[in-house]
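**Q** Sequence unavailable; structure follows:
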């Protein structure tokens, strides 16, 4: 087995403090907070503390928060709660696959195009629509102009599953969806912030007045709150690494292209297009050298489906790889990555 010496992929091991929180929670065998028992009472207290911590970390109030145990289900709930059959749904051309799939099931929907820089075209948004607005793209890190775009629609549901707590959301939104993994928490926990509760309705069949199906893992919720409390990212360091990588790769591999303006992107994400290469082969050959990167669409990476994000921007989809930078990375590791890419590209 090849020892991975450079992890520039999307996932990293959970931190020790988060692993410890999960382990302690499962070892304790937490009781269902909805039951009536002493153990359930303790669980309710811990659940309440976790929700208060998450609300603080995301600049929400506790009464705005709903927890969903299936991350891909959360955007559907958030958007569908504001939709009616005649209401138009606006979906960005670079939105995640599950959100675009929702658009296909809604009679009145519009795909909002992006320009060559990955920015949504504001003039294409209907003023009376429900808009799915991605805060930052999971492939390119490109950040949207939230104030301008939010003002264009009647109702705005933010997809903050990539940006997490990194970017302030402002006040012109009606609901927002977050993923625990965006701040180093475990997968399997999504947070919906419902700001406009007066207009939102639970979209699934129900008898009791509920807002989400429930059924999430309390240990994962506790670990998610611990992760958010301990989440720190050196954005200046990451931006310096990102700038260094951009300059070095373009100089080392003629024709290579770094997607997005660094001033309008999250500093820890970068997509690079390598000319005359095949993405899958680049990923494979780098892996043989002990370096992990990703390719394909970020929302369907298993089968390396071509990136609909790059296609929407009018860019080549082949030869594209995704890099995720972390605080632990150094300039020397970036140089090693570039050297490995030069070798791989020359061998293809």
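**A** Right, received. Where do you want to start? Computed from a predicted structure; not experimentally measured. Numbering: from 1, shown residues only.

**Q** from here on, contacts and neighbour counts on C-alpha atoms
**A** Will do.

**Q** for the host helix or strand of residue 40, packing partners?
**A** For residue 40, the element it lies in under DSSP states H and E is helix 38-57. Where contact means 3 or more CA pairs under 8 Å, 6 or more residues apart in numbering; DSSP states H and E, helix 38-57 is packed against helix 218-229.

**Q** alright, now check it against this:
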């Protein structure tokens, strides 16, 4: 028998897994479907029209991210951009070695790419907030056989910003000239790209663009060689028929988000501060990540004695869509390697991430429901 009781209206608080499609992107993708269907590499009129749209999308993304248009490639996803970025650097640096230095809190897509390539991963410890030490990074990168350094601009799971500029400065001061790959998916569009990257990756669905559009950035002059079979496309860094309407919609959403982000950032920071305070007030609950130097829209906390899946399910019944487990393996609800690296509780964790449209009323309803849900679940297990 199924529960026939009406469910509360859903409040989506999982923007770190995917921001709802921005209204501007919706309008653009519908219009672009009428014009962007042809193969951009052909010479006839419809193809030239599609190529014009693709070039326009590339130019808009470049302008919004502060890069050159010829440094921008559209990939099949943010994960695809990560894989192409990392593996292309590794292939270009094959003579230097296959050793990659990275903090322990990097996304699993980075770890999987290195494992697939058979690269040697030198993982660095992080502090309780999730940050790597510049001196330790510089020392590790100076070892023979180091091909590159991989860093994230901000953590997908706890929101802590990684001090990329300071880490790269320490690298260069220590005499290391190895290239730096930056996973900027969590922050791109919300914040400027950190300086110091040679190759970077972003994902359109995390700024309100359509899913299935990643952005690979390869700095002009950086050695990068495609790690996959060649494809005779417009852009040699990608493969397959370009999704021109989706790329144009991603660019339109990015332009809109960049224009709105000062106001959205301030509002989200205030609302997340409210959630952080409410979660901290729940007994035996740990709020993780930097309270100040962080992404504005995201907070993670862990509740002692509870299971993350049970928390997600109970909050969903109350009408709140949140995440648990690792940000990169949440479908399996595996313990978070990010929280483990930070020395935080790895069970009973909840990640709340606000959309641009999240209201104060929705947040107040969430913080009112949270202690009740935690208390009810603990009572069920006799606590």
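**A** Arrived safely. As the structure is a computational prediction, the values presented were derived from the model and not from experiment.

**Q** Can you calculate the TM-score here?
**A** The TM-score (TM-score structural alignment, normalised by the length of structure 1) is 0.93; 347 aligned residues with a CA RMSD of 2.0 Å.

**Q** Relative to structure 2, what is the average displacement of the helix holding residue 40 of structure 1?
**A** For helix 38-57 of structure 1, the mean distance to aligned residues of structure 2 following superposition is 0.8 Å (mean CA distance after the TM-score superposition for structure 1).

**Q** Which part of structure 2 matches that helix?
**A** Residues 45-64 of structure 2 are where helix 38-57 of structure 1 aligns, with TM-score structural alignment as the criterion.

**Q** Can you list the buried residues in that stretch?
**A** Within stretch 45-64 of structure 2, the residues that qualify as buried by neighbour count (16 or more other CA atoms under 10 Å) are 46-51, 53-62, 64.

**Q** does residue 78 of structure 1 really touch residue 190, like I thought?
**A** No. Under the criterion of CA atoms under 8 Å, residue 78 of structure 1 lies out of contact with residue 190, with a separation of 11.2 Å.

**Q** So for the two, which residues contact both of them?
**A** Shared between the contact lists of residue 78 of structure 1 and residue 190 (criterion: CA atoms under 8 Å, 6 or more residues apart in numbering) are residues residue 177.

**Q** I figured residue 185 of structure 2 hits residue 216, correct?
**A** No. Using CA under 8 Å as the test, residue 185 of structure 2 is too far from residue 216 to be in contact (10.4 Å).

**Q** joint contacts of these two?
**A** 201-202.

**Q** ok, residue 217 of structure 1 touching residue 67?
**A** No. Here residue 217 of structure 1 does not reach residue 67: they are 9.7 Å apart, not a contact under CA under 8 Å.

**Q** more neighbours, these two?
**A** residue 67 (23 against 17; other CA atoms under 10 Å).

**Q** what's the more buried one in contact with, if anything?
**A** Counting by CA under 8 Å, 6+ apart, residue 67 of structure 1 makes contact with 189-192, 212, 214, 216.

**Q** Tell me which residue of structure 2 matches up with residue 13 of structure 1.
**A** In the superposition onto structure 2, residue 13 of structure 1 corresponds to residue 20 when matched by TM-score structural alignment.

**Q** so which strand or helix has the aligned partner of residue 101 of structure 2 in structure 1?
**A** Following TM-score structural alignment, the counterpart assigned to residue 101 of structure 2 within structure 1 is residue 90. Secondary-structure element containing residue 90 of structure 1, defined by DSSP H and E: strand 89-92.
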